[in-house]
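Chemist: my questions are about this predicted structure, shown below with the sequence.
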Amino acid sequence: MGLLGRSWALLVGLVGVRAEWYDGIPSVQVFGPEQQEEAESFFRDHYQKYRQAEFSAARQAVLLKRGDYNFSFEVPFYTSVAGVGLGPNEVTVRSFRVPSRLPWQQGGATKTFWRSVEGLNAKETCLWATSQACPLRRSIIHGDLQLSGFHEDEKTLGPSSGGFMADVDVKGTVLLGTQQQFLFRNSEFGHVNLKKNTNAYNTVYVGVKGTPETHEINAPQMVSSIPKTERVAEKPFLVEEMGHWFVSVPNLKLDSVGSRQSAFAPRISIEEMYVARAGDTASSINVGIQGKKGLLLTPGLYEVGEPIMVTDPGFVILGLGFPTLVSKGALPAIMQMADDARVAGILLEGGAEVDEIPRTDALLLWSGHGGVASDIFARVGSFKYENTFHKPCTAKRANIFFEVEGDDVVVDHTWLWHADHDDCTSRWPDSLSAVSCQSQNALLVRGKRVIIYGLQAEHTLEDQVVWYGEEGS
């Protein structure tokens, strides 16, 4: 916040009106149940504007306070929708939807990325025709959950290539449809349909109640079922209570089964978090987090010319609306050196120019022991957006996306992607990103007893995953 902004916040406080942490941040929209028409209108307009914006620079978080919202909504690119009640039963909507955005011949939902929903209680059937980097968390669905869909008037389900879901209770049927792969963790399902309109190749159920039974080892619908989740903590999340805001940080659980794993968690008040906004840099963030217990990254693109340094045990980084850290140098974007830290909901982007920097360190270097990384997404590619720290359509480099040196770390969902397509060229698979950008490995694990759920890594130019650590899974 600049001098004028902070002076205004002080003036507001003096005249008796409390300034909210999200004041002056247009990429964060907060609605209460008394604002139904305004909220529904925002969702409708926002979806129409960004439903095809695969490489847009826009980022958005929509936060719904406790109450009943009698409408359905769609979720476009780079948008997170979250109920901010203590539990999902406190924020009710009719349904949420992500339709298949492309015709069947153009890939259906296989290019539907970067969006999320969490903390909602949906009364009706929901559609989540998505692929990578689209986590669905901490929610209740009273109807069915459809994981693939039709494009407009087409009669054939479009392809889809997800995905990840955790701490979700589906009272009806989970319809896999065309999902090529999916990981379900700590959830509860009324039924999973393996037959009708289904050609799912590989589904994994970890600590799930309602796992489908199949006895055909070589069936197209390959099913892996792990009865208990060995070690995990659910992703931190925002809570609003009587006008006060907190970040809830769920505890680590061992051998857990079923949903509702995030209840009764410790809290950090919003005053103990540094709230970063677009315009902040790694330098200003490092100053801002001194003496704080956490960092809240609001939606936006951030220039990272030096590492964000995490050194305090138990420190929490929580991103809203896919905040994107664009790494400009050879050093990591984040150096996580603290024990038992939490990092969640971030998109790391390799922004170093190939012609200027011969090699880069990991975008996220995790050397602290313990802790949990949730929804960690990374990419390198040539993209058209332009600002003061990103030249459009030039070759970029990121040698390592994510490196884990610490022991006993849990990683809960990743998509680590060397782009095979972009918005600079229409050629596929010979896009500018695929031909000109440089990468090495998506994930490098050196620590012992590292556990990863929902590891997705694609297209890096050398081994996608290199794992030296012992006793991991």
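Modeler: Done, it's in.
Chemist: going forward, measure contacts and count neighbours with C-alpha atoms only.
Modeler: Will do.
Chemist: which helices and strands sit right next to the longest helix along the chain?
Modeler: Of all segments of type helix in the chain, defined using DSSP state H, the longest is helix 36-50. When contacts are defined as 3 or more C-alpha pairs under 8 Å, 6 or more residues apart in numbering; DSSP states H and E, helix 36-50 sits against strand 67-74.
Chemist: what about Val316, neighbour count?
Modeler: Residues lying near Val316 (other C-alpha atoms under 10 Å) number 26.
Chemist: ah, wrong one, I meant His46
Modeler: If you count neighbours by other C-alpha under 10 Å, His46 ends up with 17.
Chemist: chain neighbours aside, what residue packs nearest to it?
Modeler: Distance criterion C-alpha to C-alpha, 6 or more residues apart in numbering; nearest residue to His46, sequence neighbours excluded, is Pro76 at 7.6 Å.
Chemist: another structure for you, compare them:
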Amino acid sequence: MLPLPRRSHRRTHSPRTSTSGRRLGVAALAVALATTVSAAVATPATASSKPDPDLGPNTVVFDPSMSVDDIQKTVDAIHAKQVDAEMGDGRYAILFKPGTYGTAEHPLRFQVGYYTEVAGLGLNPGDVKINGAVEVYNRCLPPAPDQESNCIALVNFWRSLSNLSINFVGGSDGCRNSANFWAVSQAAPMRRVELTGANLSLMDYCTAGPQYASGGFIADSKLPFVVSGSQQQFLTRNSSVDGWSNFVWNQVFSGVEGAPAGGPFTDDNKYTTLAATPVSREKPFLYVDGKGKWNVFVPDAVKDSAGTSWKSGTTAGSSIPLNRFYVAKPGDSVKKINQALYAGKHLLLTPGIYHNSSPLTVVHPNQVVLGLGLATIVPENGSVGLRTLDVKGVKIAGLMFDAGATNSPSLLTVGTRLSKLDALGRKPHLSDPANPTTLSDVFFRVGGAHQGRATQSLVVNANNVIIDHTWAWRADHGTDGVGWTVNTAETGVLVNGNDVLATGLFSEHYQKYNVVWNGERGRTIFFQNELPYDAPNQAAWQHGSTLGYAGYKVGDKVTTHEAWGLGSYIYTNVDPTLHATNAFEVPERSGVKLHNMIIVSLNNAGTIDHVVNGVGGPAVAAPGGSTTAYLAEYPVAP
């Protein structure tokens, strides 16, 4: 088919599928959203609870004493505002206090739109129970002239679901009664969710076609049978599943009980399965305790783990009272926020967009920076959005960075690389393998919603860091600021630190290497990449005699590196004749190992000549669909 706007042009493969306020009342809030599209506000406190904190005008807090009809009207109104707001400026957090919502006769079933976080406020997922469903369906976009329909999940980005249990209760639609649908693509994580009563489907097979999806990430969840369907790639980490239906290109499981058996990538098997995750730390989250006090729970880091962190009881970790956080709102000055960080406060960014003319700076060990409702930082005047000094155990989670019009050297920088070494060549007291700095659900965008430029999106200079789900995206579509000389960006992720682990690394469309890894003993579990669409010609996209740039580059001096489940795709729609010499480039050393790699040429536009270092491939542009090539191991066994 002809290339379509947004990302629907990239998917032609037909996979196998299986279908086995502060003080306004909730009802008034629904009317306000539906009629004036005003911001949502937190619900009033009940007689049995303490007053809720002010979490900004776009945070909605429900408690189980509220009427299901009022809750339904509110969440439906937020969805109606956000369902098509792909490049909009709305940001929302929908939070449920501990208790039960909906019944078998009167279920609570709703959809989650763009820039919307849905989360329970219990200490464990079972503390918040929804009888109904929380879902994402396809968006049905205008079809191309040769299409009858264009219903897809390819651009269902930027939303999340976490820390609650769902007992699926259907309605009157027979097809919709077959599963809880979570048809998403990048930057749409599901964490700490327990689902019973129906399958979980990661595609929406109830709308018209083509029904493509391109996700995604699940962690710390207990799930029934999962219909993967048209999902091209997916990482599931530290969870349990009752079964998994199929694969398309790259399905990775790390520490997942019930995961399908992995093996070398072939046409008949595209599963990568690791029995345990080497190091992990779950994302910090808000909760309300039995006395009505608000806290942030910070899970401990664990080694060699499998299954959910809460399968034997409460997740291991510690609580921080919310009064030890500076609760920021859009419009707060960087100076004011930094004064709080310097004074030792943690930081909670409530939903909205923060235009910052200088970096937010984390200065103390173990500080937490937590965003609600995909709180978004836009660095202005060429500044960095957020940076950390050389301190250990920092947690940064739930944030989006959107490049400003003036080029930034980076959007998030972790560590400085400037600290003096001790006599043994070490950075004393600056990192700790037992207490790693952790980045959870941290997303980057360059262009799309407005003009943006950034040399790099994420720079990791610190040692002992976990990157647990990130998507660095140089926009290939949007309402503004898209073009080879417009939203300029060289590299999505640059890792200079040692002992860094990435679980769920997505980086796309950058103009040079999408990932550069210079640190020693780095590990990546799941990598997804698309090379840039919009290079105008081969001369603009090559270095020396090498055509294009690899999606994943390990530095020439690195002696030890390992990665599992790697995918790189090409779709050069401006010049379909372009080539990339390699999808992956690594030094030729026995300590550098790659497992299960796939390359794809999409929709007859662009060719990847080799998988890695001149070995494997090609994936050649061809009419009528997409072509693939696989490599199970590198170095290749003699």
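Modeler: Ah, there it is. Bear in mind the structure is a predicted one, so any value in this text is a computation, not a measurement.
Chemist: about what we covered before: over in the second structure, tell me which residue corresponds to the residue nearest to His46 of the first structure.
Modeler: Aligning on TM-score structural alignment places Pro76 of the first structure opposite Gly113 in the second structure.
Chemist: doesn't that match fall inside a helix?
Modeler: No - remark: Gly113 of the second structure does not belong to a helix; assigned using DSSP: H, G, I helix; E, B strand; the rest coil, it is coil.
Chemist: ok, it to Ala403 of the second structure distance?
Modeler: Between Gly113 of the second structure and Ala403 of the second structure the distance is 22 Å, computed by C-alpha to C-alpha, to the nearest Å.
Chemist: more neighbours: which of these two?
Modeler: Neighbours were counted for Gly113 of the second structure and for Ala403 using other C-alpha under 10 Å; Ala403 has more, 34 against 27.
Chemist: how about that one, what's its partner in the first structure?
Modeler: In the first structure, Ala403 of the second structure lands on Gly350 (TM-score structural alignment).
Chemist: list the residues that contact its match.
Modeler: Val326, Ser327, Lys328, Leu363, Ala378, Arg379, Val380, Gly381, Lys396, Arg397, Ala398 (C-alpha atoms under 8 Å, 6 or more residues apart in numbering).
Chemist: nearest to Leu145 of the first structure, of these?
Modeler: For these, the residue nearest Leu145 of the first structure by C-alpha to C-alpha is Ala378; the value is 27.4 Å.
Chemist: and the closest one, helix, strand or coil?
Modeler: Quick answer, by three-state DSSP: Ala378 of the first structure is strand.
Chemist: neighbours of it, how many?
Modeler: Ala378 of the first structure has 27 neighbouring residues, counting by other C-alpha under 10 Å.
Chemist: what sits against the equivalent of it over in the second structure?
Modeler: In the second structure, the residue matched to Ala378 of the first structure (TM-score structural alignment) is Phe444. Applying C-alpha under 8 Å, 6+ apart, we find Phe444 of the second structure in contact with Met400, Phe401, Asp402, Ala403, Leu411, Ser457, Leu458, Thr470, Trp471, Ala472, Trp473.
Chemist: these: which two are farthest apart?
Modeler: Pairwise distances across the contacts of Phe444 of the second structure (C-alpha to C-alpha) peak at 15.6 Å, for the pair Ala403 and Thr470.
Chemist: picking up where we left off before, name the member of the contacts of Gly350 of the first structure with the most neighbours.
Modeler: Using other C-alpha under 10 Å as the neighbour test, the contacts of Gly350 of the first structure are led by Ala398, with 35 neighbours.
Chemist: would you mind finding the match for Pro22 of the first structure in the second structure?
Modeler: Check again: residue 22 of the first structure is Tyr, not Pro. Under the alignment by TM-score structural alignment, Tyr22 of the first structure pairs with Asp54 in the second structure.
Chemist: neighbours of the equivalent of Leu136 of the first structure over in the second structure, how many?
Modeler: In the second structure, the residue paired with Leu136 of the first structure according to TM-score structural alignment is Met190. Residues lying near Met190 of the second structure (other C-alpha under 10 Å) number 21.
Chemist: Met190 of the second structure and Asp63 of the second structure, how far apart?
Modeler: Between Met190 of the second structure and Asp63 of the second structure the computed distance is 22 Å (C-alpha to C-alpha).
Chemist: again with Pro351 of the second structure
Modeler: As for Pro351 of the second structure, its distance to Asp63 of the second structure is 20 Å (criterion: C-alpha to C-alpha).
Chemist: so which of those two has more stuff around it?
Modeler: Using other C-alpha under 10 Å, the more surrounded residue of Pro351 of the second structure and Asp63 is Pro351, with 28 against 21.
Chemist: alignment lookup: that one to the first structure.
Modeler: Pro351 of the second structure maps onto Pro299 in the first structure, with residues paired by TM-score structural alignment.
Chemist: swap in Ala340 of the second structure?
Modeler: Matched to the first structure by TM-score structural alignment, Ala340 of the second structure sits across from Gly288.
Chemist: and its match, what is it in contact with?
Modeler: Shown in contact with Gly288 of the first structure (C-alpha under 8 Å, 6+ apart): Tyr274.
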